[in-house]
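S.K.: Structure for the following, please:
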Amino acid sequence: MSDEPENPDPAENPDQGPSEEALKAEEERQRREEERLKKEEEIKKVEEALKGALSGLSKTNDGTAFAFVRLNLAEKELEQLHGTLDHLVHVRYIDLSGNALTSAGCLGKLPSVAWLNLSKNQLPSLAEFEQGFESVQNLNLSGNKLKELPALALPALRRLSLTENEIRSAEGFKGHPGLELLELRKNQLRKCKGLGAMPALKELYLGENEISDLRGLEDLPRLERLHVRANKLKGFLSPFPHLPALQHLNLRENQLEALDSLAVLRVASVNLQGNPFNEELGEAARKEVILRFPAFRRVNKADVTREEREEWIREWKEKEAERERERLEKEEEERKAREEAEAAGAPPEDACLTSHSRNVSILLQGYLDRATQQAMPRPRPATPAWLRALVRPRDPYSGKVLEQQRVYDRQSRRASIITGLPVAHAETIKKYPRLSL
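M.R.: This next block holds a predicted model:
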């Protein structure tokens, strides 16, 4: 057996290094010391930035004293606040934009803040805003690192800006009872689900996303302005949302190819620039929109004047009259050509009698084919002139006048007379009571 102890003491054996536990403890101590020093440095930076940052001397909310109500700490390279602003209980306007903040939960304790600007920071989520911030009415969180839009309490909130984030879904939002303006431009939204149930909302900005339809915009009775510029709308895939108060709709730079998709709109102002049909029609696009949709009072950022509309309507009526004149001339030429052809090539009465059965059989077969292919009845085609001459044909052998068959069309409630049918064709008529010549 060896005489050496099982657990030698490092102090008795200086050649052996510290244990693993001792190394971890030392690393933890150094980390905490670094965090403490960093915190002290950040607190000192905030305190230094506070010098001269307060302004706007005004009465306090209770009216018993005066205090500064504005705080401007924009672009001060702040990373953490560490509760250094907790004593500013009378401040109402705070600007912390252009910093590197990753947390702002401590601001939720301030009882008087109504306007809060945290744009262009590094906030990763909105979890801190699910409680507190009870007096905030205007909240700007543009240019952060937000991934989704959850439900927000914020009972006093009226305006919320979330532009230039990375939000892909708003399904968890579930609306807000007092919100009047919501900005979600330059995100990654593909659907509008979750953006309903906002009875006070007046303006909604969804430009520069990846939205392909507007389903989900429900229960927005006071919405007046809707911006969906630079999305992927090809047409309204479902009926247009019921937005009774909507006045302005921005559809610029989408993928609308036909004006027919605008028939569902009931707005006074619309912007359609940058869509495919605009490129196809060129300068006449605006004129075409105004003529087809007279309810629009403002198109592509320009008011529609009374003189402009009347001039274009006059031009349109002239073009329509010209088209109608050309159509009538063409029909008259075709009518004359048919009459000349009938006068020159009409078959004699005897020839008509000998070929009667064959002609009627051909016509019946054509009508039967159409009857089996069409689900709904269509207007009866005109009877040719040569067939109208066979009102009372005679049998070529006996010379007797053939009987007439009266056929009743149940669908159109119209009776037709078919004359000179052989027995087989008469049975066919009885089998298909809707068929008539």
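
S.K.: going forward, measure contacts and count neighbours with C-alpha atoms only.
M.R.: Fine.

S.K.: Assign a three-state SS to L387, would you?
M.R.: With DSSP: H, G, I helix; E, B strand; the rest coil as the basis, L387 sits in helix.

S.K.: Quick check: it vs A337, distance?
M.R.: 18 Å (C-alpha to C-alpha, to the nearest Å).

S.K.: can you check A156 too?
M.R.: Separation of A156 from A337 (C-alpha to C-alpha) stands at 80 Å.

S.K.: Neighbour count: these two, which is higher?
M.R.: A156 (16 against 12; other C-alpha atoms under 10 Å).

S.K.: Start and end of stretch 138-151, how far apart?
M.R.: Note: stretch 138-151 ends 17 Å apart using C-alpha to C-alpha.

S.K.: residues in contact with it?
M.R.: By C-alpha atoms under 8 Å, 6 or more residues apart in numbering, the residues outside stretch 138-151 that reach it are 114-127, 130, 157-175.

S.K.: before we move on, what about stretch 270-289?
M.R.: For stretch 270-289, contacts defined as C-alpha under 8 Å, 6+ apart pick out 248-259, 296, 298-301, 312.

S.K.: same check, this time on stretch 161-169
M.R.: Stretch 161-169 is contacted from outside by 139-149, 182-191, using C-alpha under 8 Å, 6+ apart.

S.K.: Point to the residue nearest the middle of the chain.
M.R.: L214 (3.1 Å; C-alpha atoms, centre = their mean).

S.K.: burial measure for the closest residue to that one other than its chain neighbours, as a count.
M.R.: By the measure of C-alpha to C-alpha, 6 or more residues apart in numbering, the closest residue to L214 outside its immediate chain neighbours is C192, 6.0 Å from it. Number of residues near C192 (other C-alpha under 10 Å) recorded here: 19.

S.K.: isn't C192 right next to N209, touching?
M.R.: No: in this structure C192 lies outside contact range of N209 using C-alpha atoms under 8 Å: 10.5 Å.

S.K.: how about this one, so we can line them up?
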Amino acid sequence: MADDDPDATDQPAAEEVTEIEADAAAGAGDEPAEDGGDAAAPTDAPPPCEGEEPVPPPVDEDDKPVEDSEVLTSEMVGQHISLLARTGNGLSHAYTRLEIHSKNLTNIDVLENYLHLRYIDLAENAISDISALSSLEYLLSIDFHANKIKKIPASMDKRKYLQQANFAKNMIESIDVTDWPMIAWLNLNENKLSEVRLPEFGELIHLEARGNKITTTRGINARKLERLYLGGNQIKALDLDDKPNLQILHVRDNQIVSLDGLNESLNHSTINNLVETLDDIWRLGT
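M.R.: You can find the predicted model right below:
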């Protein structure tokens, strides 16, 4: 079998996720608000008249203050919400997609009111708490990569329609959910995890958790898993006998001292991804 690129995430497009009809009351997005730009201060302003405030000098780009954090508001949601779809009862329609990048968002509590959202992409912000999503029962796809999330809270458990989730480049130390029965694609790269415990992830096919502090492969209860990327961790031994469908395994830059625990169905080209040099292969075989 050909060796896949270990850096490829293979994230499916949101449109490929199976539609699930949502039968709940939706929060309506407000109309977009118009942004008014501030006029730039003149660079060579004349001296102020008597009693008039002086014009401040222009601010150098390097001296500008860091952008203030933002609370997500209904007005902002209204500007970025899209994909009108029929609700579950067939009596009305609601917007189901929200995408906002690089706005330094920190608080997303307003999303509790948007019950029909199915696709949420809030990548590259400053969000640390995603508990506001607990009321969104019909989520299909979420992307929170490059935020400041510290844990996936238990209130996010039992997302029975969620099929793909991207939490790469956060600060996650714990995963407190036990059952995402439909999740097929999960990215946990570059967090602070010491273990990955996924008790009831029976449909998971693709899992990435590179660049963490993981010491064991135990706890990943995903018998259908086909692609597993765990490079750049602290794993010493492999426990993958219960992964009969595993086809691709990348665990470079770990501390592996034994090949015991590998499923016998893994072919030689896949095993070569475990180590860096021929000397390593010889050492593991002795």
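
S.K.: Trace R190 of structure 1 over to structure 2, please.
M.R.: Aligned by TM-score structural alignment, R190 of structure 1 pairs with T215 of structure 2.

S.K.: Would you confirm that that match contacts G232?
M.R.: No: in this structure, T215 of structure 2 is not within contact of G232 by C-alpha under 8 Å, at 10.6 Å.

S.K.: which residue lines up with P177 of structure 1 in structure 2?
M.R.: Aligned by TM-score structural alignment, P177 of structure 1 pairs with G202 of structure 2.

S.K.: Give me the nearest residue to its match, chain neighbours excluded.
M.R.: G202 of structure 2 sits nearest to A222 (C-alpha to C-alpha, 6+ apart), 4.9 Å away.

S.K.: Distance of the residue nearest to L214 of structure 1 relative to R358 of structure 1?
M.R.: 65 Å.

S.K.: Likewise for E308 of structure 1?
M.R.: 63 Å.

S.K.: can you check E311 of structure 1 too?
M.R.: E311 of structure 1 sits at a distance of 59 Å from R358 of structure 1 (criterion: C-alpha to C-alpha).

S.K.: before we move on, what about A74 of structure 1?
M.R.: Separation of A74 of structure 1 from R358 of structure 1 (C-alpha to C-alpha): 95 Å.

S.K.: Among these two, which residue is more densely surrounded?
M.R.: For A74 of structure 1 versus R358, neighbours defined as other C-alpha under 10 Å are more numerous around A74 (19 against 10).

S.K.: Please name the residues that touch the counterpart of the more buried one in structure 2.
M.R.: Here A74 of structure 1 is matched to H101 in structure 2, going by TM-score structural alignment. Residues counted as contacts of H101 of structure 2 (C-alpha under 8 Å, 6+ apart) are D121, L122, A123, E124, N125.

S.K.: which residues in the stretch 51-200 of structure 2 form strands?
M.R.: Secondary structure of the stretch 51-200 of structure 2 (DSSP state E, counting those that start in this stretch): strands at 70-71, 81-86, 93-99, 105-107, 119-121, 141-143, 151-152, 164-166, 174-175, 185-187.

S.K.: wait, which of those strands is closest to I130 of structure 2?
M.R.: strand 151-152 (7.5 Å; C-alpha to C-alpha).

S.K.: what about the residue nearest to G202 of structure 2, which helix or strand?
M.R.: According to DSSP states H and E, A222 of structure 2 maps onto no helix or strand at all.

S.K.: Can you get me a residue count around it?
M.R.: Using other C-alpha under 10 Å, A222 of structure 2 has 23 neighbouring residues.

S.K.: Mind listing what's buried along stretch 161-173 of structure 1?
M.R.: Neighbour-count burial for stretch 161-173 of structure 1, counted by 16 or more other C-alpha atoms under 10 Å, picks out S161, L162, T163, E164, N165, E166, I167, R168, S169, A170, E171, F173.

S.K.: can you give me the end-to-end distance of that stretch?
M.R.: So stretch 161-173 of structure 1: terminal residues 14 Å apart, C-alpha to C-alpha.

S.K.: cool, stretch 104-114 of structure 1 as well?
M.R.: 15 Å.

S.K.: ok, now stretch 86-99 of structure 2?
M.R.: This stretch, stretch 86-99 of structure 2, spans 19 Å end to end (C-alpha to C-alpha).

S.K.: Tell me the buried residues in it?
M.R.: Of all the residues in stretch 86-99 of structure 2, those buried under the rule 16+ other C-alpha under 10 Å are R86, T87, A94, Y95, T96, R97, L98, E99.

S.K.: Right, I'll call it a day here.
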